[in-house]
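model this:
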Amino acid sequence: MKVNLQRTTIRKACIIGSGVMGAAIAAHLANAGLTVLLLDRVPERLTEEEMRQELTLASPQVRNRYAAQALQRLRKTQPAPLYDESFITRIHAGNMEDDLTKIQDADWIIEAVTERLDVKQQVLSQIARWRREDAIVSTNTSGISIEAMSAHLDRSFREHFLGTHFFNPPRYMKLLEIIPGRLTKPEAVAAVRSFAEQRLGKGVVLAKDTPNFIANRIGTYGLLITLREMMKARLSVEEVDAITGPAMGRPKSATFRTLDLVGLDTFLHVADNVRRHAASPEEREVFTPPEVLHEMVKRGWLGEKSGSGFYRKVKSEQGSTILALNLASMDYAKAGKPSYPALEAARAAKGAAAKIRALVEGGDRSSEFSWNVLKHVLLYAAEKAGEIADSIVEIDRAMRWGFNWQLGPFETWDALGLARTAARMEQDGLVLPKWVQDWLAAGNDSFYKQEGGMRKVVINGAWREEETDSTHLSLQRFKEQGRIIERNNGASLIDIGDGAVCLEFHSPNQAIGGDILMMIQRSVEIVEERYEALIIANEARHFCVGANLMLLLMEAQDEEWDEIDRIIRLFQDTMMRLKYCTKPVIAAPHSMTLGGGLEVCLAASRVYAAAETYCGLVEAGVGLIPAGGGCKELILRLSETLADVPAADMQPYVNRIFETIGMAKVSTSAHHAKRLGLLREQDRITASRDRQLYEAKRLALELAASGYLPPEARPIKVVGRDGKAVLQLGARQLHLGGQISDHDLTIADKLAHVLAGGDVPPGTLVSEAYLLDLEREAFLSLCGEPKTQQRMQAMLATGKPLRN
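Model (predicted):
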């Protein structure tokens, strides 16, 4: 029977191995809506608790203990591996003796047992006995050979077998390395790749079956080179982390915080895998870790999981102190804050490319060290390009998605200037790979270039267009093609084709100020005149952190109450203009979507959220309440929901809204946002940030094609003065219990007044304009409170809420 694997629908999965990775992969498959069977071995002895319960080794709860315990850990793990805690019901615990036959129902079977070749071979043999003929089988491994694992199995199994290296934690890390075996069918690779990109939100790279594949091969080399150069330069742990963090286009965890997160024992295992399989003595030498790492493992200083690593947190009555390890003396001392001129210049520079140039070209000790690290990493990536991947694009993507580098090795080389950097390497006595020499000799000075709005890359010694998925729409690319319709300092309106336009916020942190509000209003005018639909989206780190708090604080401190009133009226009027736009408006939030950012979403016709959207009406944290229609919109939606149930009691639902806003709750995912009532059931969610704009555009055009009509303005039923009393009583009880401060109570009273609809009789029907007036009045009065101004000032200074 010939099976078209590319069209295989993956609905059921089985994970074998319920350790940290196996359970977390099961959770993320459950996030994607799959039914998941999680299996592990059968325990050999009873625990004391099981003996107290008079269980036996034959009891199902004993036989399923390991997988069941993994499910319990998932409930407690932070950050949460599940989008919503209810999704855990999609995972079913079992064991490999009683339940192995059930894998016949699985479309995808993932082996995730311990990183030992013999153990994996044994488990794969068991899977081979029971898997369905068309089922795909993959192994989650960080570097063991796919061929070595499956060589003893028949051809049919090997045609359906591949490596799937998930990065930890699977929900949050974008990279998935897919490693085909020698006999793996392209259809099997395509099926897993398609599912991973669309349903799991992964960035997939195809790796060759070599030790540690792509990201761990380059990343481990880079960490070991950093250690080697650190010892030569006699730098401290803190100095190296300061240099190899954001200044070098790397994450804040830099080198040693990363190693502490990974675990020293795990890192040594990964390094040893390359050392044992490396072809050249030079590479084996590089992948031989310094003795200090082995000494740390002997002492149990493994990193975060043991409480001590390169850093150690010490708690005292005065608070927590971070200590850093001195590798020469093996003693801990209070971590310092290193500073070099080049480092400060890099911190001040805008963009990863400019930061790296400022660091490397600064001419001080930090510059010399950063150059000595980078030159070896860039050369190693170039030397291994054909061995570990078919394209330098795969290597760059793997390092961006797997190690959170802002630029991959070849993008970094371009940022520093390929010809100039290559000449400097040769001056240092290093030898360039032949393909790089040939590329330079042909007159080229970069690995990538922009041409005709498309990015091209060197592949096999020639320029080729970088392959991109047609569903990955890029605002940056649209702008490079000259498709900006209008723009100001806060936002741009961009033509994204087919009658759709996208409004992109690009103020600092996408904070909403007058320029963005004016551009929203202008965008609505343009769309209503000439286009079919409007999408609000951006490619920044966050969707929108709310209103411009600095501007608001300055006006409040100057007692410019009329100006604040004008700003809030403009905000409210803009949100109403957006809501009643005659063409569909789709908001596409991601990551932080707070305060006014969420109010923009509440005003949209629909929301197409990224799964990783953390949204909330958080104004109470700075001593305020939502005043851009957030309170009004949640009460309006409640009123509409209960309109067909005249006898329904609104109060419990209003209580919930009061708690959500008053406690400044932020969702842990878009799915959680639905449970909090911040998104509606008809709002959609995608796991793929890369596809989000495409999918939002498609939804917008579908609504337009179906004859979209804006919502009708309807009266809103409120709970009135009696409901307000209930809300205020709840707040006073919290105050009496010491759970909220005096000022929290003041804010709660104002919020209760707005959500209840003021002092009107229960069941009164009010208008949107009436509730917006209540919002604005409460907001203005709170702006005049000294403690609110203190909260705003603290948030701007520290990024953390002040409880005063």
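
switch to C-alpha atoms for all contacts and neighbour counts from now on
OK.

and the residue lying closest to N404 once chain neighbours are set aside, helix, strand or coil?
Closest residue in space to N404, ignoring its immediate chain neighbours: P251 at 6.0 Å, by Cα to Cα, 6 or more residues apart in numbering. The three-state label given to P251 by DSSP: H, G, I helix; E, B strand; the rest coil is coil.

P251: neighbouring residues, count only.
18 (other Cα atoms under 10 Å).

and what of V760?
If we define neighbours as other Cα under 10 Å, then V760 has 17 of them.

what helix or strand is it on?
Assigned by DSSP states H and E, V760 belongs to no helix or strand.

off-centre distance for stretch 200-209?
17 Å (Cα atoms, centre = their mean, to the nearest Å).

stretch 472-491 now?
Counting by Cα atoms, centre = their mean, stretch 472-491 comes out at 24 Å from the chain centroid.

mind listing what's buried in that stretch?
L473, S474, L475, F478, K479, R483, I484, R487, G490, A491 (16 or more other Cα atoms under 10 Å).

which residues touch the fifth one?
Same thing as K479. Counting by Cα atoms under 8 Å, 6 or more residues apart in numbering, K479 touches I494.

coming back round to it: my guess is the residue nearest to N404 meets G402, correct?
No. Using Cα atoms under 8 Å, P251 makes no contact with G402, being 11.2 Å away.

can you map out the helices along the stretch 51-200 of the chain?
With DSSP state H, counting those that start in this stretch, the ranges of helices along the stretch 51-200 of the chain come out as 60-63, 65-76, 117-130, 146-150, 155-159, 186-198.

with mean neighbour count and distance to T788 added, can I get those in CSV?
Shown next, in CSV, are those (neighbours: other Cα atoms under 10 Å; distance: least, Cα to Cα, whole Å):
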stretch, mean neighbour count, distance to T788
helix 60-63, 19, 54
helix 65-76, 19, 35
helix 117-130, 16, 59
helix 146-150, 20, 60
helix 155-159, 19, 64
helix 186-198, 19, 44
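
another sequence for comparison is provided below:
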Amino acid sequence: MTINRVAVVGSGVMGSGIAAQIANAGVPVLLLDIVPETGAATGGDRSRLAKAALERLKGVQPAAFMSRAAAALVTPGNLEDDLGALADADWIIEAVIEDPEVKAALYRRIDTVRRAGSVVSSNTSTIPLTRLIDGQSPAFAQDFLISHFFNPPRYMRLMELVAGRHTRADAVAAITDFADRRLGKGVVSCNDGPGFIANRIGTYWMYSAIGAAFDLGVAVEEADALLSQAMGVPRTGVFGLVDLVGLDLMPHIARSFRQTLPLDDDFRQVYRDHERLRWMIDAGLTGRKGKGGFYRTETHGGIARRQAMDLDSGLYRPLATPTLPSVAAARQGLRAALAQEDRGGRFLRRVLLETLGYAAGLVPGIADSVRSVDEAMRLGYNWSEGPFALIDRVGAEWLADALRAEGRLVPPLLALADRRPFHRVADGRVQHLTVRGDYADAPVREGVVALSDVKRGRDPVARSESAALWDLGDGVLCLEFTTKSNSLDVGVMTMILHAVEVIGDGRGAWTALVIHNEGENFSVGANLDQVRSAAKDGRTDDLLRLNSVGQTALMAMKRAPFPVVGAAWGMALGGGCEILLHCDHVQAHADLVMGLVETRAGLIPGWGGCKELLARRFGVTDRPAGPMEPIKAAFESIRAAKVSGSAAEAKELGFLRPSDGVTFNRDRLLADAKAAALALVPGYSPPRPIELRLPGPTAALALRMGVDALHAVGRATVHDVAVAKELAEVLSGGRTDLLRVVGEDDLLALERTHILRLIDQPASVARMDHLLATGKPLRN
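Next comes the predicted model:
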């Protein structure tokens, strides 16, 4: 079956967020909620709840919608007047309160109007499927499953899927495929039990960590630093996470688990009704949505200062940098931190033993494989590794011995592993230990290619300290950045030149190039530390070389006789954006953050970014009439360091072409990029050179006057003006007029001249210093 229309019933935070992500995929969504009592009685807006939710979504941060066009695909309604419209939906998602009776009554109403064969699912995270379908029609049971999204639905990759013994296999396949390809989700199949996988383990872990911190006198900053640095959980740690999700939700989750979990489940031992937590909830200290939580920000005299709560007294104090030996040791690895005998080491050992022992005891109860458990925790809680990968880091034997030493039971699966890892590589294939005690290959999903799999057990075609070339097969090479944070330096640019040379005319062993990596970000630009150091030391030759090699490499790539495709996710900023602007095609992850942000460092784009964005705004071909509109558009994008919040916004800003591809699931990005590259090979020819007619000094004067006006009203600083005036000279074409043609080499020369005028100015160096130190732009 095909999913062409979706309905979501329940317009709360989760329901409306799910509707937004489905609309982001380009699918029309009907969002329904109840008729408010006042609406029914007074003739008011009967769809007020759903409409209010939709309006709220348009303003939330981080943004729920990827574009204005996506928001227009959501139609609000109500369950009285619009119930019949559910007949048009291929998939109906229920996201109402966690009350089995309320859900049951709603399902009976849905069943009277839905189309035969349409899929109905619940977003529940606590109620077993068997209870949800109890008393429903056989046809309903065949079409029903649980599809548990994580909040916020746009950004959290996990969707837990639970199918019943009556659920149709083709319904499971359809929802799995749609959630994977269209919504970008990692779909993990779970067994039907309380909390499924991620919340079952995640809630246990949170209560374990909170209890250990209270018992051992570990400060909130210390606990969060240890968990993030040693255990690989997000930087929020546990106390920051509780602040994020809301402290007031914790008792509800715990109550549900205590009601539904078996009497011998270890959660009952780790759970404690902390007096401090009850006091915080009563005082409104529920986290970010309240008056503060374990952390808060206080502003005095216009200066914001972060504070942390002292767990003993309940009083706030200035945020402190942890100085425990165990925190320092955590930077060397998990085992190093566990070996410490301070309170941090004792805290970490206790949390690790409890959490990993608990997780090992849940398989096969909550899932059929350890791989599913690890995937659920990675995608649902953003752990860098799942619990079984963590066991591999410390050793199954070490964990079993440590559990025995503390008088704890060793789970059968952990005993079965003995000295063996839960994950291994054999003959180039990733394998996982099964509950039978043997190893099974990890399943290979059609349309998924990981660069890490390509690299496993192979040598690159070429490698330097900054980059590497890998053979993707079918005549396609992949260029990978290998610098810290994927920053761009002379070595990266030299490897681009080498890739062009290796592929040659595109008629030999290789016919196309893909630029991709699996870092957190595609690239946040040039190595600013190197640029700053060269500017401070007056090493003009080094700066000239970096600029020249960068321009030469990107132009060689653009003019090459074979297609080049950029496959980007995360952030592509500054030089990273410039690389993508020179590609024939970009396959972008749906949440790509892209932009030319050099003005934040007191600079302008110097590797062709100005010329490429200007050409995009002109539509590549010259427009003799009215050149100021595209010039002003490019000028404002670069001057204000505008960035996209999504691939859709990148297209609106001109950083991506309308023809560039968008991939929702990160796992599919490289395969989609390779396919796009191969599709361009037959009959490929490089793009036509850019030729523009630009007004020159008259345009530069108009742009400068606009910036001076902003400065006069306090919206631009002194150095903002200085940077903008150099940018204006480039985008206006320099000393030219509308009778002359300005080519690519002319624009590159202008970029080179004007960036070098800025790069060693004290105000630019100050901006670079501040950006490197704080991650924030300096307003000087």
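
TM-score for this pair?
The TM-score (TM-score structural alignment, normalised by the length of structure 2) is 0.97; 775 aligned residues with a Cα RMSD of 1.6 Å.

one step back: of all the helices of the stretch 51-200 of structure 1, which lies closest to R312 of structure 1?
Among those, the nearest to R312 of structure 1 by Cα to Cα is helix 65-76 (23.8 Å).

all helices of the stretch 651-780 of structure 2, in order?
669-680, 697-712, 718-731, 744-759, 762-774.

just how off-centre is the last one within its chain?
Yep, that's helix 762-774 of structure 2 we're talking about. Using Cα atoms, centre = their mean, the offset of helix 762-774 of structure 2 from its chain centre is 27 Å.

next: the fourth one.
Distance of helix 744-759 of structure 2 from its chain centroid, counting by Cα atoms, centre = their mean, is 34 Å.

the first one too?
Centroid separation for helix 669-680 of structure 2 versus its chain: 22 Å, with Cα atoms, centre = their mean.

so that helix corresponds to what in structure 1?
With TM-score structural alignment applied, helix 669-680 of structure 2 matches the range 692-703 in structure 1.

list the buried residues in that stretch.
Neighbour count says stretch 692-703 of structure 1 has Q692, L693, Y694, E695, A696, K697, L699, A700, L701, L703 buried, by 16+ other Cα under 10 Å.

just checking, the fifth one touches P589?
No. Counting by Cα under 8 Å, P589 is not a contact partner of A696 of structure 1; they are 10.2 Å apart.

if we can go back for a sec, so for N212 of structure 1, which of the helices of the stretch 51-200 of structure 1 sits nearest?
Among the helices of the stretch 51-200 of structure 1, helix 146-150 sits nearest to N212 of structure 1 (Cα to Cα), with 11.1 Å.

how much does that closest one stray from structure 2?
Here the mean offset of helix 146-150 of structure 1 against structure 2 after fitting is 1.4 Å, by mean Cα distance after the TM-score superposition for structure 1.

can you tell me what the residue nearest to N404 of structure 1 aligns to in structure 2?
P251 of structure 1 maps onto P234 in structure 2, by TM-score structural alignment.

just H160 of structure 1 next, same as before
H160 of structure 1 maps onto D143 in structure 2, by TM-score structural alignment.

that match and S122 touch, don't they?
No. At 11.5 Å, D143 of structure 2 does not count as touching S122 under the criterion of Cα under 8 Å.

ok, the match of P251 of structure 1 to N517 of structure 2 distance?
Noted for P234 of structure 2: a distance of 21 Å to N517 of structure 2, by Cα to Cα, to the nearest Å.

again with Y358 of structure 2
With Cα to Cα as the criterion, Y358 of structure 2 and N517 of structure 2 are 35 Å apart.

so who does the most centrally placed residue in structure 1 touch?
In structure 1, the centroid-proximal residue (Cα atoms, centre = their mean) is Y172; its distance is 5.1 Å. Contacts for Y172 of structure 1 (Cα under 8 Å, 6+ apart) come out as none.

distance of it from A687 of structure 1?
Look at Y172 of structure 1 and A687 of structure 1: by Cα to Cα, they are 11 Å apart.

so how far is stretch 266-275 of structure 2 off the chain centroid?
33 Å.

ok, back up a step: now the helices of the stretch 51-200 of structure 1 in a markdown table, with distance to Q728 of structure 1?
Below are those laid out as a markdown table (distance: least, Cα to Cα, whole Å):
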| stretch | distance to Q728 of structure 1 |
| --- | --- |
| helix 60-63 | 47 |
| helix 65-76 | 33 |
| helix 117-130 | 60 |
| helix 146-150 | 63 |
| helix 155-159 | 66 |
| helix 186-198 | 46 |
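
among those helices, which comes closest to A13 of structure 1?
helix 186-198 (12.0 Å).

number of residues surrounding the alignment partner in structure 2 of G181 of structure 1?
Counting by TM-score structural alignment, G181 of structure 1 lines up with G164 in structure 2. Burial of G164 of structure 2 is recorded as 20 neighbouring residues (other Cα under 10 Å).

does G164 of structure 2 touch L132 like I think?
No. Counting by Cα under 8 Å, L132 is not a contact partner of G164 of structure 2; they are 10.3 Å apart.

thinking again about what came up before, CSV please, covering the helices of the stretch 651-780 of structure 2 and showing distance to D82 of structure 2.
Output for the helices of the stretch 651-780 of structure 2, formatted as CSV (distance: least, Cα to Cα, whole Å):
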stretch, distance to D82 of structure 2
helix 669-680, 38
helix 697-712, 50
helix 718-731, 53
helix 744-759, 57
helix 762-774, 51
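
how about the ones you listed, which one is nearest F149 of structure 2?
Across the helices of the stretch 651-780 of structure 2, closest to F149 of structure 2 is helix 669-680 (Cα to Cα), at 21.6 Å.
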